[in-house]
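Visitor: Sharing a sequence plus its predicted fold:
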Amino acid sequence: MERNLTHIALFAALIAVLGLVPKIDLASGVPITAQSLGIMLCGTVLGAKRGTLAVLLFLGLTALGLPLLAGGRGGLGVFVSPTAGYLVGFPLAAFVAGLVMEKWRAPVGMAAFGGAFLGGLVVLHACGIAGMAVVLGKTLPEAAGLALPFFAGDLLKAVIAGAITQGLARVRPQALLSRG
């Protein structure tokens, strides 16, 4: 139990630290950040349940007003901004990435990439695009066009998440809770 809480808190902190990497603002109002890499790693390393809890802890602290999102944003206002759909998608993305790691018995690197891709690209962008459509008053195809610049970077983040997870499995297999 104590080990689980430590991992959950550590990965919530990892997401926050990745928010310190300078963001790139797009015209849609949604920034390109490194935080989605943290979301992917929550799932691939911690698994579905713990990964989701780490993301929910991060979002709870953000809702309380801590400036944990990229660019030092926080508070309830971010949940009604153009990024709201992505924020809703964060725990779902971590859950899907973790579920793929837990259920798919492919080699660790392949399963981690697959989980990060399905969670961090498919699920996260589906939620983000829907959120942008609602908040910005766009159609789904228009909102998808606004999200298009994110796809290449998120594909790269999925590759990085797969490599990090595979490396962790090699040096500390017991730390890979998604395969425990």
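Guide: Sure thing, it's come through.
Visitor: switch to C-alpha atoms for all contacts and neighbour counts from now on
Guide: Will do.
Visitor: just checking, what packs against the top helix by length along the chain?
Guide: Counting residues, the longest helix found in the chain (DSSP state H) is helix 140-171. Contacts defined by 3 or more C-alpha pairs under 8 Å, 6 or more residues apart in numbering; DSSP states H and E place helix 140-171 against helix 35-41, helix 108-117, helix 124-136.
Visitor: Tell me which residues are up against the helix or strand harbouring Thr6.
Guide: Taking DSSP states H and E as the definition, Thr6 sits inside helix 2-18. Contact with helix 2-18 is made by 33-39, 42, 46, 50-51, 53-55, 57-58, 68-70, as judged by C-alpha atoms under 8 Å, 6 or more residues apart in numbering.
Visitor: for stretch 33-42, same thing?
Guide: So stretch 33-42 is contacted by 11, 14-16, 18-19, 21-24, 50-52, 54-55, 69-70, 90-91, 93-94, 97-98, 115-116, 119-120, 154, 157-158, 160-161, 165 (C-alpha under 8 Å, 6+ apart).
Visitor: Next up, the contacts around Val96.
Guide: Gly43, Ala48, Gly115, Leu118, Gly119, Val123.
Visitor: From Glu102, how far off is it?
Guide: Distance, Val96 to Glu102, using C-alpha to C-alpha, to the nearest Å: 10 Å.
Visitor: for comparison:
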Amino acid sequence: MTETTTRVRNMALTAMFAALLAVAGQIAIPIPPVPITLQTMVVMLAGSVLGARMGAASMLIFILLAAFGVPVLSGGKGGLAALVGPTAGYIWSWPVAAYLIGRWTERSVPRLRFWKLFLYHAVWGIAFVYLCGVLWLVYAVGMDWNAALAGGVLPFIPGDVVKAVLASTVALSLFRAYPIIRSRAGKESAGTEKPA
């Protein structure tokens, strides 16, 4: 595959995951203050399938579209106001979560295992996102800690564990069939290799 072809493929995949994130936001159970959606699963897959940079880029494209008013957020919302609302902490955590999932996944290639993917998804795709979301609910929205945890974490735990299992299964299957992600260790060694 030529460099140009690879670049075009990567751009298409990055855009595709941004679109998937938008579609996942429209499949929602609208409970306050944070609706239940499939978006966290897409965040997990963006990192573990595309890798750190492309995964984070796909999330940033999504946020940029939302900022320009495109109705890609849950419930067909868009605009800057939606990016500073109750769900903002979760949304802004997604690029970082995808990057960290991708970074750790790259470090596990080629010895990628289901339990490793599940661990990365659980730590960065669930716990880290919860942390950012709850901190926003408390310090920006003004909720107390108990209310933030009750409304912004507890209802999501069972579903997010299932999403992490599904994302890990899908990511591992894609890696074996059509590996997009490359070893971070391999990239670093290639970058430091000197010609003979």
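Guide: Thanks, I have the structure now. Quick caveat: nothing in here was measured; it's all calculated off a predicted structure.
Visitor: Of the contacts of Val96 of the first structure - the most surrounded one?
Guide: Comparing those by number of neighbours (other C-alpha atoms under 10 Å), Gly43 comes first, having 38 neighbours.
Visitor: Quick one: map that residue onto the second structure.
Guide: For Gly43 of the first structure, the aligned position in the second structure is occupied by Gly47, per TM-score structural alignment.
Visitor: same thing with Pro67 of the first structure?
Guide: In the second structure, Pro67 of the first structure lines up with Pro71, judged by TM-score structural alignment.
Visitor: what helix or strand is that match on?
Guide: Element membership for Pro71 of the second structure, per DSSP H and E: none, as it lies in no helix or strand.
Visitor: Isn't it up against Lys77?
Guide: Yes - between Pro71 of the second structure and Lys77 there is a contact at 4.6 Å, judged by C-alpha atoms under 8 Å.
Visitor: what sits in contact with each of these two?
Guide: By C-alpha under 8 Å, 6+ apart, no residue touches both Pro71 of the second structure and Lys77.
Visitor: about what we covered before: show me the two of the contacts of Val96 of the first structure that sit farthest apart.
Guide: Maximum pairwise distance among the contacts of Val96 of the first structure (C-alpha to C-alpha): 13.8 Å, between Ala48 and Val123.
Visitor: now stretch 149-166 of the first structure: which residue numbers in the second structure?
Guide: Going by TM-score structural alignment, stretch 149-166 of the first structure lines up with residues 155-172 of the second structure.
Visitor: Quickly note the distance from the nearest residue to Ser178 of the first structure once chain neighbours are set aside to Ala144 of the first structure.
Guide: Distances taken as C-alpha to C-alpha, 6 or more residues apart in numbering put Gly47 closest to Ser178 of the first structure, at 3.9 Å, once the chain neighbours are dropped. Note on Gly47 of the first structure: its distance to Ala144 of the first structure, by C-alpha to C-alpha, is 29 Å.
Visitor: higher neighbour count, the two?
Guide: Gly47 (26 against 18).
Visitor: isn't the more buried one right next to Trp104, touching?
Guide: No - with contact defined as C-alpha under 8 Å, Gly47 of the first structure does not count as touching Trp104 (11.9 Å).
Visitor: From Ala106 of the first structure, how far off is the residue nearest the centre of the first structure?
Guide: Centroid-nearest residue in the first structure, with C-alpha atoms, centre = their mean: Ile39, separated by 2.4 Å. Using C-alpha to C-alpha, we find Ile39 of the first structure at a distance of 21 Å from Ala106 of the first structure.
Visitor: what range in the second structure matches stretch 111-124 of the first structure?
Guide: Aligning stretch 111-124 of the first structure against the second structure (TM-score structural alignment) gives residues 116-129.
Visitor: Number of residues surrounding Asp155 of the first structure?
Guide: Asp isn't right for residue 155 of the first structure; it's Leu. 16.
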